[in-house]
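Visitor: for reference, the sequence and a predicted model appear below.
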Amino acid sequence: MLSPDEFREEYPPERLDDELPDTPITSLRTIQYLYGKLYTLATAGGGTYGPYLTPDEAGDLIDTDDSLIVVRVDLSGEQPVLATDGSGPIEVTRYSADLVERVGHCKYPAAAGIDHSITHQAGRNSDPEKLARYAKERLTKWATDPVVQEASGDHEDGWIVEALATLGEDDDALDRIEDELTTKLGGESTTALLTVRVKTEPDGEYQWPGDLDVFKEAMRQRKLSKLVTKNKADDSSGEATDLVTGQRTRTVGTSEDPQNYFLGKQLEKFPGLDIEEAWRTHSISEDAAVTVMNAETFVEACKYPTFGAKVYYLPYFFGRASTEEIYELYNLLYQATTEDDDLTPVEKACEDFQDQDDTALRFYVSAVMPHQMSRYDVFGETLNGRLLYPRDLARHHNRIVSDTSAFNTDTDWSAPLPTNENWGLLTADDEALHSVSSGWYFYQTFAERDDEEADADDPRIEALVSVLGGDAIAVETLLSEYVDRIIADEDDDDLEGFPSFRVASQFAQLCALATETLDLLTTDDPGKRPITIEPDYEVDIMESLEDIQIIPDGGHPAAPKLESFIEDTPAIARTSNADEVLDEADAEHRQSVRNQRRGAFMLGALVGEVGSYQEYSEDRSTTLVDQFPVKSITQSRVKKVTREAIGKTLTYTRQEKKSGGSFPGTKFEHVVEELRKTIVKPDPDDWDIDTEDLRFYYALGVTYGLNDHPEWDNQADDTEEDI
């Protein structure tokens, strides 16, 4: 394959423009057609037969010993005979780069059967007996193939093929081929291409298959025949408009597909499909179909596995690309094909375009879930992928955990939510883009599943494809997945303590997805609309601990932090400027649910505060956090948990005052007072907040409460395993 510099030199702008389609990119097929064109130009060259050759199939044989076995046939006399001059009837040599085009190999991708071209590729380390059989089949099988016979019958040099078939009927000649080949290999096995060279004039040279049009046309017709007879079709072809070029031409119905999107066997995808009429359903011309098939190398280089599926991320330029953009595209595809690293195609594209305007660069994004051989499910398909979405999501996530007041403080009191350098989603690092593009971003926050039993309904895959394509994710999906993962962590005996780092990671992700410029959250529920609004967290919003402790009314030093967090989080704020962008007709319901959500958060915060006190001051092995896990929280239990939490607060307040403690009010008063305001009106029995919504913000509150302490307490050992 030509390097990008060699490609530019071989195909200057004017020549390249002549080779490329005039139509813009409008579908997956047109992307594959462009990829196939570029791959063909970079490997087999242009021309009529270039798309039909498969030079890379035997690329690993180049410059290896005994990698090309040639049957030499003299057709210059009255009867075809094996060569007696030079190296004799069999020549064993090296397959070299300068012979690729002349050998003219066209692979047939099947375990059984001969290749389309007269040149055939043997299996790895084939023994002399098997190689001799392949060599003889150049005369006995390929030359007598019905398609080859028909193609050569209409060709002016068809007599050459007939002569080879005639020689194949000579048993003595066949025996001599086997003896000569075995002798020249010294009885050793080898991996090789087997082909034929013929001399047609007494004083002429022996010609390679690539030198003779009759061999190339027969190869072309053999390959085309598979495009109309696959899956037991007799002749799935007819005249229609080519979906790639838009031209009226002969189209074929059973062509192969690099991504298996159109398969005759998948009748459930095409109800009532008549395989003989498939050319009407999926009309693609012969040459376009072959060119699309050639896209496989580049297409496969732009895929990566995750969650048991294959994610395709195919770059292209919007509209009809300029020649300069084509050079850039080829560079991307070449790197993806030849470089061996752990970067996803998203990361590679970001590296190449980090200092350039990438507004014209687009990506086709889809996920494919294989079930059986050649039976796939395709979902999440979009042509609107852009680097903007995964790149900026990674940047915003890093910003949220490293720069905002939700996760940071420069005072002597802790931030609202914890960070941890051993948790990838709770520290800003250079791996954020890899996390997003590989799917690990959602693996860490969504419910766990067995990738070996993955299915097309896996919400992790749907979320990944949505982010890559710039499509919004339903808030309901996120809350459901978050809560399931939290509950699973709480039930996991191998994990100690409440999964506060998990919850903090989920909330950071939720905030990043809500970034206004990305708009990656959606919901049809007016009550959940505030969750889709980007929070307005700032940095350094608190005074020093020495200053905030001097509060005339005896308020708690962490009260300003709580107040700021509530008001800067649209999902739980009392009022929000974000309401201006939402439908006024839903305002009353939206505010009611937001108040209930704030109540769930405050209840969790008090449970977390009490639980932390019980663990560190009372040395309790079982705390209020353990007593009321997330899965136990329902609308009907809110009042019970509230009474229990406030009761414990009053008990510990009295205990401390009896032992000499002197502080006004009750312990955790800043939390208790806010909880009372939200729990009393409306009565929890009348709440209509969804269970997942209730549970997630309760879990967020628990995380807040557990993390609400003087900053020096962070020196205590973590209560969770680092993951």
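Guide: Yes, it's here.
Visitor: contacts, neighbours, all on C-alpha from now
Guide: Noted.
Visitor: distance of residue 623 from residue 617?
Guide: Relative to residue 617, residue 623 is positioned 11 Å away (C-alpha to C-alpha, to the nearest Å).
Visitor: ok, which stretches of the protein are strands?
Guide: Defined through DSSP state E, the strands belonging to the chain, from first to last, are 68-74, 81-82, 90-93, 120-121, 193-199, 237-241, 248-252, 284-285, 303-306, 309-317, 361-372, 375-385, 473-474, 521-522.
Visitor: before we move on, the earlier item: with neighbour numbers in mind, choose between residue 623 and residue 617.
Guide: A side-by-side neighbour count of residue 623 and residue 617, using other C-alpha atoms under 10 Å, places residue 623 first with 19 against 9.
Visitor: contacts only, for the nearest residue to that one once chain neighbours are set aside.
Guide: Closest residue to residue 623 in three dimensions, ignoring its sequence neighbours and counting by C-alpha to C-alpha, 6 or more residues apart in numbering: residue 611, at 5.0 Å. Applying C-alpha atoms under 8 Å, 6 or more residues apart in numbering, we find residue 611 in contact with 623, 624, 625, 706.
Visitor: included below, for side-by-side comparison, is a second structure:
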Amino acid sequence: MLSPEAFRDAYDDEELAEELPDSPTGSLRDLQYLYGKLYTLATTGGGEYAPYLTPDAAGDLIDTDDSLIVVRVDISGPEPRLADDHLGPVWLTRYTEGLVQQVSHCKYPAARGIDHSVTHQAGRNSDPEKLARYAKERLTKWATDGVVREAADAHEDGWIVERLAELSEDALETIEEGVKKSLGGESATALLTVQVKTESDGEYRWPGEIDVFLEAMRRRKLSKLVTKNKADDSSGDATDLVTREPSRTVGTSEDPQNYFLGKQLEKFPGLDIEEAWRSHPISEDAAVTVMNAGVFVEACTYRTFGAKVYYLPYFFGRPTPEKARDLYRVLHDAASTDDDLTPVERAYENREELFDEDYLRFYISAVMPHQMSRYDVFGETLNGQLHYPKQLAFTHNRLVENASAFATEEGDDWTAPMPTNEKWELLAGDDNRLHAVSTGWYFYQTFAGRDDTDADADDPRIQALVNVLSGEPIAVDVLLEEFVSRISSEETDDEYDGFPSFLVASQFAQLCALADGDLELLTTSDPEKEPITYEPTYDDVDTMPTVTEILATDGGHPADAKLESFIQETPALAPNSDGPSVTAERRGAFLLGALVGDIGSYQEYSEDRSTTLVDQYPVKSITRSRIKKVTQETIAKTLTYTRQEKKEGRSYPGTKADYIVDRLRETILDPDPDEWEIDTDDLRFYYALGITYGMNDHPDWDNVESDDQPDLKEEH
């Protein structure tokens, strides 16, 4: 394959423009055709027959010893005979890069049968007897094949093929002896081909120099495109969906992604295999060019969750020579670079060296293979942009590192609303975040647990991955269902110690990042859940006042100010007279969780209790019908601890955690939760978020000096 520099030198603008499609990429077939064109130009050059060659099939034989066995035949006289010059009738030589086009190999990938071209590829380490048989079959089997003979009959040089088949038995025995002798009894892995002399004073010519050989190869390969899946002849005259020109089209051609095959019923509903060309008409030459896209398609493909993710780059608009060269560089690098980067990451690394990112697009889909060659296709789109995964990675890092919901100014005396942890990937800045997003690991860490990493046909993890890569919003309902299921499973898992607050904080960070206004990757058809899809308005900690500054200005309690700020800056919780009533219900669930988390932490650390309110009221136990009772019992427990502390002399004004209790009374005890409309998953997730908040609602002991803030330590 040509290097990008050699590709640029090999084709000037005029030559390249002649080979490129004359319309923008508008379908997967258009994209595959463009890939196939670039691959063909880089391996076998331009021309009518170049797309039919398969240079990679025997690519590992190039520049290896004894890799090409050539049968040499002279048909310039009245009778065909074997060569008698210094090279002899059988020539054992080395297959080189310079011989790729001259040998013109076209592989037929079948366990039995001959290759489409007169050149044939033997199996690995074939013995001399088998190689001798293959050598003779270039004349006795290929030259007499029905499709080859039909092509020869219609060609002015068809006599060349006919003369090959007329070699005598003595000549065939000479070929057999010549092959065995040249190999010296050793096995070999080789191509077998012929050279033919047609003029008495001419040279022996390779198959690539004889048009009838190439035409016979072409017709033989095309014959297989109309008979796949037991079709007799799935072909007919129609408009080619790639070139938009009238032509003979085929309906059962191969596909680099295994789409549009006979068993792909979602692509071919109600398929009549003989009439497939009507449903999906692609011309013969275009079909072969599409097949050649395989190397580049696979280079831009990666596996995750047991599925194949296709992330195929192309440029927006009509192909031009300069854009084609840039695209070829991307594809060449993908095909020749052996690293662990996904195509998403590779495109991001090369974004400044290539064409304008605004013109870069990606075809995206994920394919889940099943038995019997059946496949499920997820989220197919041609409008994917690098912007979405890279922006999601950037936004998540910014949130957990700088947003007031997760971070505090250095030296601040009070914790942030949500906990962070350097050992939790989603709660710390991560230079490899784009890798996690592009592989789906980003969702694997927070979605419902499964037995293994392989996805099912309807697995939300793979669908969420495809959505992010393609810029399609994810349904809030799906996220909440997955989040709550994961939280509930870890609450009861003996492997985890206590409430999974870091998990909940990670899920919330994802929810905030997906709601970023520049991404808008959350959606819902339910107006009650719409506030969850809005971007939070958390301040950057570099611009926030510290707790000390807040106390100096209004004399209030830092916990009160922090809670009010968090609620107001979180659209899913913020009071809004014009908003849906469910927002107040969601806020009530959050506040109840905050009080349960706060008092539960008090019970654990001050009362040394092994079972706390957090354990007593797990997430999966919270329902609309039960939330009022849990609220009453939690407030009662709070009042009990308030009286107890006052008796012990730890007196302070008001009720313990009154900044939560006062708000809670307004949201849950009136109006009555029996009349609430909030969905269970919505209720439970924000209850879990509240618990996480409450457990993290305390002074930052590393920064608090007891002499400066005695009341803070005393209360907590």
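Guide: Received, thanks. These numbers were taken from a predicted model, which means no experiment stands behind them.
Visitor: so what touches stretch 508-520 of the first structure?
Guide: 389, 392-393, 396-397, 400-401, 425-426, 467, 470-473, 521, 531-535.
Visitor: for that stretch, what is the distance to the chain centroid?
Guide: Distance of stretch 508-520 of the first structure from the chain centroid (C-alpha atoms, centre = their mean, to the nearest Å) equals 20 Å.
Visitor: and that stretch, how far apart are its ends?
Guide: Here the two ends of stretch 508-520 of the first structure are set 14 Å apart, with distance taken as C-alpha to C-alpha.
Visitor: count of neighbours near residue 32 of the second structure?
Guide: Applying other C-alpha under 10 Å, we find 27 residues neighbouring residue 32 of the second structure.
Visitor: surely it and residue 290 touch.
Guide: Yes: under the criterion of C-alpha atoms under 8 Å, residue 32 of the second structure is in contact with residue 290, at a separation of 5.2 Å.
Visitor: for residue 589 of the second structure, see how far away the residue nearest to residue 534 of the second structure when sequence neighbours are not counted is.
Guide: Spatially, and ignoring its direct neighbours in sequence, residue 534 of the second structure is nearest to residue 515 (5.6 Å; C-alpha to C-alpha, 6+ apart). Residue 515 of the second structure sits 21 Å away from residue 589 of the second structure when distances are taken as C-alpha to C-alpha.
Visitor: for residue 4 of the second structure, same thing?
Guide: When C-alpha to C-alpha is applied, the distance between residue 4 of the second structure and residue 589 of the second structure equals 59 Å.
Visitor: ok, now residue 253 of the second structure?
Guide: In this structure, residue 253 of the second structure and residue 589 of the second structure are separated by 57 Å, where distance is defined by C-alpha to C-alpha.
Visitor: who's in contact with residue 263 of the first structure?
Guide: 254, 256, 257, 374.
Visitor: quick one: stretch 591-602 of the first structure aligns where in the second structure?
Guide: When the second structure is aligned by TM-score structural alignment, the counterpart of stretch 591-602 of the first structure is residues 580-591.
Visitor: residue 44 of the first structure contacts residue 59, correct?
Guide: No: using C-alpha under 8 Å, residue 44 of the first structure is not in contact with residue 59, being 11.8 Å away.
Visitor: higher neighbour count, these two?
Guide: It is residue 44, of residue 44 of the first structure and residue 59, that has more neighbours when counted by other C-alpha under 10 Å, with 22 against 14.
Visitor: for burial, what's the neighbour tally of the residue nearest to that one when sequence neighbours are not counted?
Guide: Counting by C-alpha to C-alpha, 6+ apart, residue 50 is the residue found nearest to residue 44 of the first structure once chain neighbours are left out, at 5.2 Å. Summarising burial for residue 50 of the first structure: neighbours were counted as other C-alpha under 10 Å, giving 20.
Visitor: what residue of the second structure takes the place of the residue nearest to residue 623 of the first structure?
Guide: With TM-score structural alignment as the criterion, residue 611 of the first structure lines up with residue 600 in the second structure.
Visitor: against residue 628 of the second structure, how distant is that match?
Guide: Residue 600 of the second structure sits at a distance of 18 Å from residue 628 of the second structure (criterion: C-alpha to C-alpha).
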